[in-house]
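Novice: After the sequence you'll find the predicted model.
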Amino acid sequence: MSNADTAAVSTGPALAADPSATKADLIDASTRRKALLGSAVGSAVEWYDYFLYGTMAGLVFGPLFFPAADPVSGQMMALASFALAFLIRPIGGIVFSHIGDRIGRKKTLVMTLSIMGLSTFGIGLMPTYDSIGIWAPVLLTLLRLLQGLALGGEWGGGLLMAVEYSPKKRRGLYGAIPQTGALFGLALGNLTASGADAIFTNEQFMSYGWRVPFLLSVLLVGLGLWIRSAVAETPSFKKIRLENKTARVPLIETLKHHWPAVLVTIGAKFLETSSFFIFATFSLTYAIKLGFSRGVALNAVLIAALVAIPVMLVVGAISDRIGRRKMYAAGAICMMTYAIPFFWMMNQQSTTLLILAVIIGFGIIWPMYGAVLGTLFAESYPADVRYTGVSLGYQIGAAIVGGPAPLIATWLLKEYDDSYIPIAIFIMICGVISLISIAFSRDRHGQELDDPRPPTWNQCGTKS
């Protein structure tokens, strides 16, 4: 056992002799802070790298790597490369969650962060279509697939690093912290892209300025690896390892005994992931199409992401009192109601209304379900397959509608003569699917995470 692991359970002689000493409620505050910091910082770095591609796909990758006679077609090809990574995320989730459920969350998170950092740095060095022709989009897409593979394993591990260290009465708050890491990453990505856009002329930005945010990621990855190296393995994993209860093949165990929870996870992910990428990626290209400058569009998303961070923490804390399902349902209903007003506000050609529209949708409403999603998922699986269960359901849901969401929205806009109503309807349909799925989930706020009686289908909303 490493020094970090030893420190995590060294809370006194009495606890050392007590089998319950590995429970999260007995972990000292210093160890918890390290775990939360490692979860949040690592998550922020991974999502910075991942979202940066989406930002640049909406701004420069079309003409630089996917040139076409029709600019919209080139844009759609760039967004398709963005969406393609979502198809490999479930594979990454399966591969890395197997490692995470077998040998530990910490080791897996170091692997995923390293792969993400190398692939992002490689994108910053990529020659464009004018230099190497068809190899440019091919190599760019391959690096994007590596990003997807890494993120497929990162999200579940980062979430569990926070949730499995949390006291039972604050699990919603702790689970919201790695989710804010994603927002920090998005905000940082937009901030560096916006900064490069402000520093360089348009010609310089299109030539080499866009590369700077990708190359800077190597510094963030180094910071993330350094912080995560000091974090101990989670109490839940140490408990099943000490009791020799690790699943032999976690994927088979999950699909055999917990497939209903996987279906609930997939469905609940629909609204969260589709609305997220509509706001974070598609809204950039849509705002520019409406005549707003690139800087204004980037700043709108940046401001909304910064607003969303404290909102998510508040929502996570509220869910510890009223439950995850109620919080999620309230947010879903608000988002379905807001879908049409969001696009209407953007179409008023007002910078103030544009920023306000994105803040309301992305900064206030989205966190109402985005903050509680991870904790709700983690509470749906026992510790021996928890990494696999949350990763599999989360990444499949993201692959079905999350990655394709900007592409679907762009296609709907083109197909229906620039009308935003079909896009709003798409968001509403995702909302209905998620609300139905949440109805079958089991809200376990205030209960022990590692209940000796693991959640079953009869405990997930159906009658015995």
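Specialist: Nice, thanks for sending it over.
Novice: When you work out contacts or count neighbours from here on, use the C-alpha atoms and nothing else.
Specialist: Will do.
Novice: now the helices for the stretch 101-250 of the chain?
Specialist: 105-124, 129-132, 135-163, 171-199, 202-204, 211-228, 235-242, 250-257 (DSSP state H, counting those that start in this stretch).
Novice: Same list (these) but as JSON lines, adding distance to Gly431.
Specialist: Output for the helices of the stretch 101-250 of the chain, formatted as JSON lines (distance: least, CA to CA, whole Å):
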{"stretch": "helix 105-124", "distance to Gly431": "31"}
{"stretch": "helix 129-132", "distance to Gly431": "39"}
{"stretch": "helix 135-163", "distance to Gly431": "22"}
{"stretch": "helix 171-199", "distance to Gly431": "20"}
{"stretch": "helix 202-204", "distance to Gly431": "39"}
{"stretch": "helix 211-228", "distance to Gly431": "34"}
{"stretch": "helix 235-242", "distance to Gly431": "33"}
{"stretch": "helix 250-257", "distance to Gly431": "25"}
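Novice: Redo those as CSV? Include distance to Leu412 and mean neighbour count.
Specialist: Compiled in CSV, those are given as follows (distance: least, CA to CA, whole Å; neighbours: other CA atoms under 10 Å):
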stretch, distance to Leu412, mean neighbour count
helix 105-124, 29, 22
helix 129-132, 28, 14
helix 135-163, 24, 26
helix 171-199, 25, 25
helix 202-204, 29, 11
helix 211-228, 31, 19
helix 235-242, 45, 20
helix 250-257, 35, 17
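Novice: Which one of those lies nearest to Glu415?
Specialist: Smallest distance to Glu415 across the helices of the stretch 101-250 of the chain (CA to CA): 25.6 Å, for helix 135-163.
Novice: Next up, a structure to set beside the first:
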Amino acid sequence: MRRLAAASLVGTAVEFYDFYVYGTAAALVLGPLFFPTFSPLAGTLAAFGTFAVGFVSRPLGAVVFGHVGDRRGRRPVLFVSLALTGAATVAVGCVPSYAAIGPAAPALLLALRFLQGLGLGGEWGGAVLLAGEHAPERRRALWASFPQIGPSVGFLLANGVMLALSAGLSDAAFRSWGWRVPFWAAELPALCGLLLRSSLAETPQFRELAETGGRTSAPLLEVVRAHWRRLLLTAGALSVGYAVFYAVSTWALAYGTERLGVGRTAMLGCVMAAVAVKGAATPFAAVLGDRYGRRPMCLAGCAACTVWMFPMVWLLHTGRPVLMFLAIVVALLAFAAMFAVVGAYLPELYEPRVRCTGAAVGYNLAGVLGGALTPVVATAASGGAGPPWGVAAYLAGVSVVSLGCFALLPETAPGAVEAGRRAAGEPAPV
């Protein structure tokens, strides 16, 4: 289990490094370089628009790779998705600016971002199933949380490289070529991840499906027909996590540097420190999910997001790094309470024959609902002189919707389900 958990963590770390480095670049430099004819605000909005394309393509990647995972196995998904995302990321670093090739530059950027999202859409489902389907039943949330630590590691790597370059280069050098280095650097960890994953075994549950002839020929069709309500509820429930995470990691970065005049290094440092705390807290939250259930953890995290959004925006608007860190870290701890357990929760909501498709599509649809437009909406809503209360209202509204969706989903943790059955006086299943 330690080797499998390491493989799933490394893979998601590499994939999310690729995804996040684009978001950081969009917040810092892509607007002026690829949309120079726009005003500064419009250029940032356009850069975040290309950022959103990666979320739009993620559900398509989930459909394609989910089909492969349910028909051919979880292992091929892990290999191909990582190769695709790594190649697209390196290519982003090679795209000439608008000044060199004109409108072709943002068009190429858009296409490569689409491919990034396509690969990442397949990565998550394969990684959590690799860990979860090998894990002991009563420790499944813990072991399936290791792929959920990967995004934190990837974010820290992406922003660490950006922070080092930002601090070590002049602004002109950073805007000229320095921002490209993190994209080129994606090649080595991607190759290491592919090497590590090449020796992994297929999961026991998929091997059993293959041996007994239990695989479905059309997993997406079966999910839509039999589980459409659950699919929509999971997408709505998880959208708050994406909205909160990208608000504090992407929009707040642009807001702090462009509107408040906070130094780029200070802003990156605040966000990175908060993400490190979130990553460290993830396995502890997962242990609580194994003990008390997945749904209670999700409800608690979602409720915390709802009440924290207005204080968070006020603290961010102060422009003081310590208070900005407090604003971000509390939001990310609420996020961790939910997303630490979803690696076990989402797959448990679906039967093994359609598990890769159902879990991956629900997870990535949430990315479209909560993550794709959040930087754009938040940037547009923060144009006034005072604190951007419109951003707080938007995030709190998403949190309320997600809270309602979580309330309508069932519990899946074995111990919690058995305890609920005993409390209701129901007989044990035969």
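Specialist: Perfect, thanks for sending it. Small disclaimer: the values here were computed from a predicted structure and weren't measured.
Novice: Quantify their similarity with the TM-score.
Specialist: Once superposed, the chains reach a TM-score of 0.94 (TM-score structural alignment, normalised by the length of the second structure), with 416 aligned residues with a CA RMSD of 1.4 Å.
Novice: out of the helices of the stretch 101-250 of the first structure, nearest to Pro367 of the first structure?
Specialist: helix 171-199 (9.2 Å).
Novice: how much does the closest one stray from the second structure?
Specialist: Compared with the second structure after the fit, helix 171-199 of the first structure shows a mean deviation of 0.9 Å (mean CA distance after the TM-score superposition for the first structure).
Novice: In the second structure, which residue range corresponds to that helix?
Specialist: On the second structure, the counterpart of helix 171-199 of the first structure by TM-score structural alignment is residues 140-168.
Novice: Tell me how far the residue nearest to Ala378 of the second structure when sequence neighbours are not counted lies from Val262 of the second structure.
Specialist: Closest residue to Ala378 of the second structure apart from its sequence neighbours, by CA to CA, 6 or more residues apart in numbering: Val391 at 5.3 Å. Distance, Val391 of the second structure to Val262 of the second structure, by CA to CA, to the nearest Å: 19 Å.
Novice: Neighbour count: these two, which is higher?
Specialist: Neighbour totals were compared for Val391 of the second structure and Val262, and Val391 leads with 23 against 17 (other CA atoms under 10 Å).
Novice: so what corresponds to that one in the first structure?
Specialist: For Val391 of the second structure, the residue aligned by TM-score structural alignment is Ile423.
Novice: ok, now Arg180 of the second structure?
Specialist: By TM-score structural alignment, Arg180 of the second structure lines up with Arg211.
Novice: Please identify which helix or strand holds Phe292 of the first structure.
Specialist: Assignment of secondary structure by DSSP states H and E places Phe292 of the first structure within no helix or strand.
Novice: Distance from the chain centre to the match of helix 171-199 of the first structure, please.
Specialist: Centre-to-centre, stretch 140-168 of the second structure and its host chain are 11 Å apart (CA atoms, centre = their mean, to the nearest Å).
Novice: next one: stretch 91-110 of the first structure
Specialist: 16 Å.
Novice: which outside residues touch that stretch?
Specialist: Stretch 91-110 of the first structure has contacts (CA atoms under 8 Å, 6 or more residues apart in numbering) with 112, 148-154, 156-158, 160-161, 225, 228-229, 231-234, 237, 246-251, 384-388, 391-392, 395.
Novice: so that stretch matches what in the second structure?
Specialist: Against the second structure, stretch 91-110 of the first structure falls on residues 60-79 (TM-score structural alignment).
Novice: And that stretch, end to end?
Specialist: 17 Å.
Novice: And for stretch 364-384 of the second structure?
Specialist: 32 Å.
Novice: got the buried residues for it?
Specialist: 364-382 (16 or more other CA atoms under 10 Å).
Novice: Also stretch 399-409 of the second structure?
Specialist: 399-403, 405-406.
Novice: So which bits of stretch 257-268 of the second structure are buried?
Specialist: So, applying 16+ other CA under 10 Å, buried residues of stretch 257-268 of the second structure: 257-259, 262, 264-268.
Novice: out of the residues you listed, who's nearest Arg138 of the second structure?
Specialist: Leu268 (37.8 Å).
Novice: helix or strand for the closest one, which one?
Specialist: helix 264-292.
Novice: and for that helix, what span of the first structure is it aligned with?
Specialist: So helix 264-292 of the second structure sits over residues 294-322 in the first structure, by TM-score structural alignment.
Novice: so is Ala69 of the first structure in a helix, a strand, or just coil?
Specialist: coil (DSSP: H, G, I helix; E, B strand; the rest coil).
Novice: Grab the nearest non-local neighbour of the aligned partner of Ser199 of the second structure in the first structure.
Specialist: Using TM-score structural alignment, the partner of Ser199 of the second structure in the first structure is Ala230. In space, not counting the residues next to it along the chain, Ala230 of the first structure is nearest to Ala4; the distance is 6.3 Å by CA to CA, 6+ apart.
Novice: do Phe282 of the first structure as well
Specialist: Pro406 (4.9 Å).
Novice: what's the distance between the counterpart of the one you found in the second structure and Ala359 of the second structure?
Specialist: By TM-score structural alignment, Pro406 of the first structure lines up with Pro375 in the second structure. Distance, Pro375 of the second structure to Ala359 of the second structure, by CA to CA: 25 Å.
Novice: One more: Ala88 of the second structure?
Specialist: 24 Å.
Novice: ok, now Arg225 of the second structure?
Specialist: On the measure of CA to CA, Arg225 of the second structure and Ala359 of the second structure end up 15 Å apart.
Novice: Lovely, talk soon.
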